[in-house]
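[1] Just need the structure, nothing else, for what follows:
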Amino acid sequence: MDIFEEMKEHGHEQVIFNYDKTTGLKSIIAIHDTTLGPALGGCRMWNYETMDAALKDALRLSEGMTYKCGVSGASFGGGKAVIIADPKTDKSDELFQAFGTFIETLKGRFYTGTDVGTVGMDFVSASKQTNYLVGLPEEYGGSGNSAIITSFGVWKAIKATAKEAFGSDSLKGLTIAVQGLGKVGHFLVDHLHEEGAHLVVTDISKQNIDAVLAKYPEIEAVEPEEIYSVPCDIFSPNALGAVINDTTIPQFRCAAICGAANNVLAEERHGDILFEKGITYAPDYVTNAGGLIQVADELHGYNKDRAFKNASMIYDTLGQIFKISKEQHIPSYKAANTLVETKIEKISRIKTKFTGK
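    Here you go, the predicted model:
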């Protein structure tokens, strides 16, 4: 990989490689765009097969965070950290303290917290060396489980999507196929069930399915590979990324797609295909921004009511995006990008003014 060509193509400002010989820590921090403010993004711990794979993940995810911050109204830019290690066997207090020292060297240019492979207690260790962290457990001064507010935001997004696709934001009587019943999905089911939606669910974990069926025995469960072809009004992906692809699109029997999973379009062209097919698609970085909204609020002194109020605005943001999509006759993912890019351009011009500092 030609790292400078990748940075040039996608607009990255900075990539930092970190190694600690005492703990064996290998990490990469990618900072995409800080026009709106310091970079904010989680830390993913994964046993990547190659360094290039880890680098690509950091670059891709940090760019996505710029758009997520921009569309959610947070005064932050996009960043991401990855740790190249096995989260099941390689964690230690010392390793995350070492990671914390590298975060500290950036002096507030980058804030981080949990992501795939990491949990709040990992950053309790990191907090011994830096304060530039978000998403700590409540007992350590953080805002707690962000899956709750994320599911709330996705529920609001599904209502906005239903309004666009069917003319009403009521979910009563609609069939919604929910893929993934983990951190976010099982909370989302509560919202959807309470509204009277008919739910068809799946998960690769039988334990997750059993937990939902024990609570709502009337819900229908299907095998993971069957969820794409379920006849439904809305398909809601809340697990893996890249699930909208050449294989799954021909199977879809839905009118709309909206969920919490990141990077659900395997390629941007798949968003074009959905648009051509008339399937209403809610861009993922808009729908799943609730967690980001919560941790960003921590940096202003966390207020739960304020965070949930801001998360509820996902509904209105999607309305704007769908309006742009219709007016400009472009896919919704392009409309969302246009909304964010226009905002970043305007803020960059505002910041050029001399303020006497």
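[2] Could you use CA atoms for every contact and neighbour count after this?
    Will do.
[3] What is the helix or strand hosting Lys8 packed up against?
    Assessed by DSSP states H and E, Lys8 sits inside helix 3-10. Contacting helix 3-10 under the criterion 3 or more C-alpha pairs under 8 Å, 6 or more residues apart in numbering; DSSP states H and E is no other helix or strand.
[4] Give the buried residues for that helix.
    Residues Met7 are the ones in helix 3-10 that count as buried (16 or more other C-alpha atoms under 10 Å).
[5] same question, stretch 261-276
    So for stretch 261-276, counting by 16+ other C-alpha under 10 Å, buried means Ala261, Asn262, Asn263, Val264, Leu265, His270, Gly271, Asp272, Ile273, Leu274, Phe275.
[6] Is the fifth one in contact with Val243, as I believe?
    Yes - in this structure, Leu265 is within contact of Val243 by C-alpha atoms under 8 Å, at 6.6 Å.
[7] for the residue lying closest to Lys343 once chain neighbours are set aside, helix, strand, or coil?
    The shortest distance from Lys343 to any residue other than its chain neighbours is 7.2 Å, reached at Gly70 (C-alpha to C-alpha, 6 or more residues apart in numbering). Following DSSP: H, G, I helix; E, B strand; the rest coil, Gly70 is assigned to helix.
[8] now swap in Leu136 and tell me
    coil.
[9] just Thr22 next, same as before
    Going by three-state DSSP: Thr22 is coil.
[10] what's the distance between it and Glu104?
    Distance, Thr22 to Glu104, using C-alpha to C-alpha, to the nearest Å: 18 Å.
[11] Comparing these two, which residue is more hemmed in?
    A count of neighbours by other C-alpha atoms under 10 Å puts Glu104 above the other of Thr22 and Glu104, at 20 against 9.
[12] so the more buried one touches Ser127, yeah?
    No - the criterion here is C-alpha under 8 Å, and Glu104 misses it with Ser127 at 9.7 Å.
[13] could you pull out the strands for this protein?
    14-20, 25-33, 39-40, 43-46, 77-84, 110-111, 175-179, 198-202, 220-221, 234-237, 256-257, 280-281 (DSSP state E).
[14] As CSV, those with mean neighbour count and distance to Asp122 would be great.
    Below are the strands of the chain laid out as CSV (neighbours: other C-alpha atoms under 10 Å; distance: least, C-alpha to C-alpha, whole Å):
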stretch, mean neighbour count, distance to Asp122
strand 14-20, 15, 17
strand 25-33, 25, 14
strand 39-40, 30, 17
strand 43-46, 23, 10
strand 77-84, 29, 12
strand 110-111, 28, 15
strand 175-179, 25, 28
strand 198-202, 22, 30
strand 220-221, 17, 34
strand 234-237, 27, 28
strand 256-257, 24, 34
strand 280-281, 23, 35
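[15] okay but Ala165 is in contact with Ala256, surely?
    Yes - using C-alpha under 8 Å, Ala165 is in contact with Ala256, at 6.7 Å.
[16] quick one more, to check against the first:
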Amino acid sequence: MTLTAERYDTELHRNVGVFERTDFPADSAHEQVTFFQDPATGLKAIIAIHDTTLGPALGGTRYYPYADEAAALKDVLRLSRGMTYKSAIAGVDLGGGKAVIIGDPATGKSEALLEAYARFVQTLGGRYITAGDVGTNSDDLDVMGRATDYVVGCNTAAGGSGDSAPMTALGVFHGMRAAAQAKWGSPSLAGRTVGVEGAGKVGYQLIKLLLADGASVVATDVNAAALERVARDYREVTIAPAVIDRAVDVYAPCAMGATLTGESVAAITAEVICGAANNQLADTAVEHDLADRGIIWVPDYVANGGGLIQVAGERLGTSTKDVRTQVEKIFATVVQILDVAKREGILAGAAADAVAETRLAAAR
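    Purely as a prediction, here's the structure:
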């Protein structure tokens, strides 16, 4: 049965369900949404399978202290739809899916909980394949691998391809270079100042690439330990309480999504926005606001496809060299999208969607 997303309400007591939502496009039907819980370990999880036209749904498991189940559901539905488009535009034979575990990974995560979650993944029979995301890492995936066959991104010692953060950061870097070429006529970021919001797994790797290219970096994160690591390893990086409204050339959101709102866009000085965070736009109208101000935004699901390309390659036995080559092609993909947007007078988001939807339509 198809799950249509036609209405959403954050007030759970009003009993507004997933079949009656209005905060999703009419064509954003999900194939399957499954809720799991395991009282013994405290596990509460949701797995959303958006589309399996191109192959089994693959997407990371996000472990996050959502305010309530409604917030978790909204996030997993948006993220899973994004994975469908990410797979399509990355050229991999995978569908779109995502999972969330509700809770604080700093206090609630345990091997027993991860194994219980993995057993639930196993019950889906391969329709959903999990990987890492915010709040989960390769060590966690190793634990999940004890109870499910459908996990990628484990450590190399456990037979996986390891942490996908470096490849995700590499894709963002090349997407940023393509945007820089469109805006300033050169793909080099030397002499540019980049504000990196989120200095965790991907943000840390992105900072490394930016510094090597000659950029200046301003970094922020809500996690003090992440900032301490950056300050220790990269003394030339400026640590700031925020970067979105700072005087930078490029804003790189690499933490949670929805930081681009009507209000925040008004305060942005950056001329290019390209980062690893998913669902960066609070709503689609925000991209119009960015375009009105002449700001180039690289659609997030295009820029952050490097990790997906890596784990897709893991399933096929693709060499590390070939995976890297495919990730570097994100540069050409972004160039194509920005060229189409300029030529046809449409937004970059619409241009990217058209490329993804053409592949999906052909497969159907």
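[17] coming back round to it: pull the number of nearby residues for the counterpart of the residue nearest to Lys343 of the first structure in the second structure.
    Matched across to the second structure, Gly70 of the first structure falls on Ala88, judged by TM-score structural alignment. Using other C-alpha under 10 Å, the number of residues around Ala88 of the second structure comes to 25.
[18] again, but for the one 3 residues further on
    The criterion is other C-alpha under 10 Å. On that basis, Gly91 of the second structure has 14 neighbouring residues.
[19] ok, now how distant is the counterpart of Ala356 of the second structure in the first structure from Gln251 of the first structure?
    The alignment partner of Ala356 of the second structure in the first structure, by TM-score structural alignment, is Val340. For Val340 of the first structure, the distance to Gln251 of the first structure equals 31 Å [C-alpha to C-alpha].
[20] if I look at the corresponding residue of the first structure for Lys321 of the second structure, how far off is Glu223 of the first structure?
    Aligning on TM-score structural alignment places Lys321 of the second structure opposite Asp305 in the first structure. Distance of Asp305 of the first structure to Glu223 of the first structure, computed by C-alpha to C-alpha: 38 Å.
[21] again, but for Gly278 of the first structure
    In terms of C-alpha to C-alpha, Gly278 of the first structure sits 27 Å off from Glu223 of the first structure.
[22] got it, and Thr105 of the first structure?
    Taking C-alpha to C-alpha, one finds Thr105 of the first structure at 47 Å from Glu223 of the first structure.
[23] for Phe187 of the first structure, same thing?
    Per C-alpha to C-alpha, Phe187 of the first structure is found 20 Å from Glu223 of the first structure.
[24] Which of the two has more residues huddled nearby?
    Phe187 (19 against 11).
[25] Map that one onto the second structure.
    Match for Phe187 of the first structure (TM-score structural alignment): Gln205.
[26] right, and that match touches Ala169 too?
    Yes - between Gln205 of the second structure and Ala169 there is a contact under C-alpha under 8 Å: 5.8 Å.
[27] Endpoints of stretch 274-294 of the first structure, how far apart?
    31 Å.
[28] and it, which stretch of the second structure?
    Matched against the second structure by TM-score structural alignment, stretch 274-294 of the first structure falls on residues 290-310.
[29] who's in contact with the counterpart of Asn145 of the first structure in the second structure?
    Taking TM-score structural alignment for the superposition, Asn145 of the first structure sits opposite Asp163 in the second structure. With contact set as C-alpha atoms under 8 Å, 6 or more residues apart in numbering, Asp163 of the second structure has these partners: Asn137, Ser138, Gly153, Cys154, Asn155.
[30] So among those, which ones count as buried?
    Buried members of the contacts of Asp163 of the second structure, counted by 16+ other C-alpha under 10 Å: Asn137, Ser138, Gly153, Cys154, Asn155.
[31] Rebuild those residues as a markdown table, extending it with distance to Tyr64 of the second structure.
    Below are these laid out as a markdown table (distance: C-alpha to C-alpha, whole Å):
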| residue | distance to Tyr64 of the second structure |
| --- | --- |
| Asn137 | 13 |
| Ser138 | 17 |
| Gly153 | 19 |
| Cys154 | 20 |
| Asn155 | 22 |
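[32] May I see the buried residues of stretch 318-325 of the first structure?
    Result for stretch 318-325 of the first structure [16+ other C-alpha under 10 Å]: buried residues Leu318, Gly319, Ile321, Phe322, Ile324, Ser325.
[33] Excluding sequence neighbours, find me the nearest residue to the second one.
    So the one you mean is Gly319 of the first structure. Take Gly319 of the first structure and drop its neighbours on the chain: the residue closest to it by C-alpha to C-alpha, 6+ apart is Ala160, 6.6 Å away.
[34] now the strands of the first structure as CSV including distance to Ala53 of the first structure?
    Below are the strands of the first structure laid out as CSV (distance: least, C-alpha to C-alpha, whole Å):
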stretch, distance to Ala53 of the first structure
strand 14-20, 14
strand 25-33, 11
strand 39-40, 21
strand 43-46, 10
strand 77-84, 10
strand 110-111, 22
strand 175-179, 26
strand 198-202, 29
strand 220-221, 35
strand 234-237, 24
strand 256-257, 28
strand 280-281, 28
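[35] quick one, which of those strands is nearest to Asn208 of the first structure?
    Closest to Asn208 of the first structure of the strands of the first structure is strand 198-202 (C-alpha to C-alpha; 8.8 Å).
[36] mean distance, the closest one to its aligned residues in the second structure?
    For strand 198-202 of the first structure, the mean deviation from the second structure after alignment is 2.8 Å (mean C-alpha distance after the TM-score superposition for the first structure).
[37] quick check: stretch 244-257 of the second structure aligns to which part of the first structure?
    Using TM-score structural alignment, stretch 244-257 of the second structure lines up with residues 228-241 of the first structure.
[38] and the end-to-end length of the matching stretch?
    Using C-alpha to C-alpha, one end of stretch 228-241 of the first structure lies 14 Å from the other.
[39] ok, residues contacting it?
    Contacts for stretch 228-241 of the first structure (C-alpha under 8 Å, 6+ apart): 162, 174-182, 184-185, 200, 243, 248, 251-266.
[40] Any buried residues in it, and which?
    Tyr228, Ser229, Val230, Pro231, Cys232, Asp233, Ile234, Phe235, Ser236, Pro237, Asn238, Ala239.
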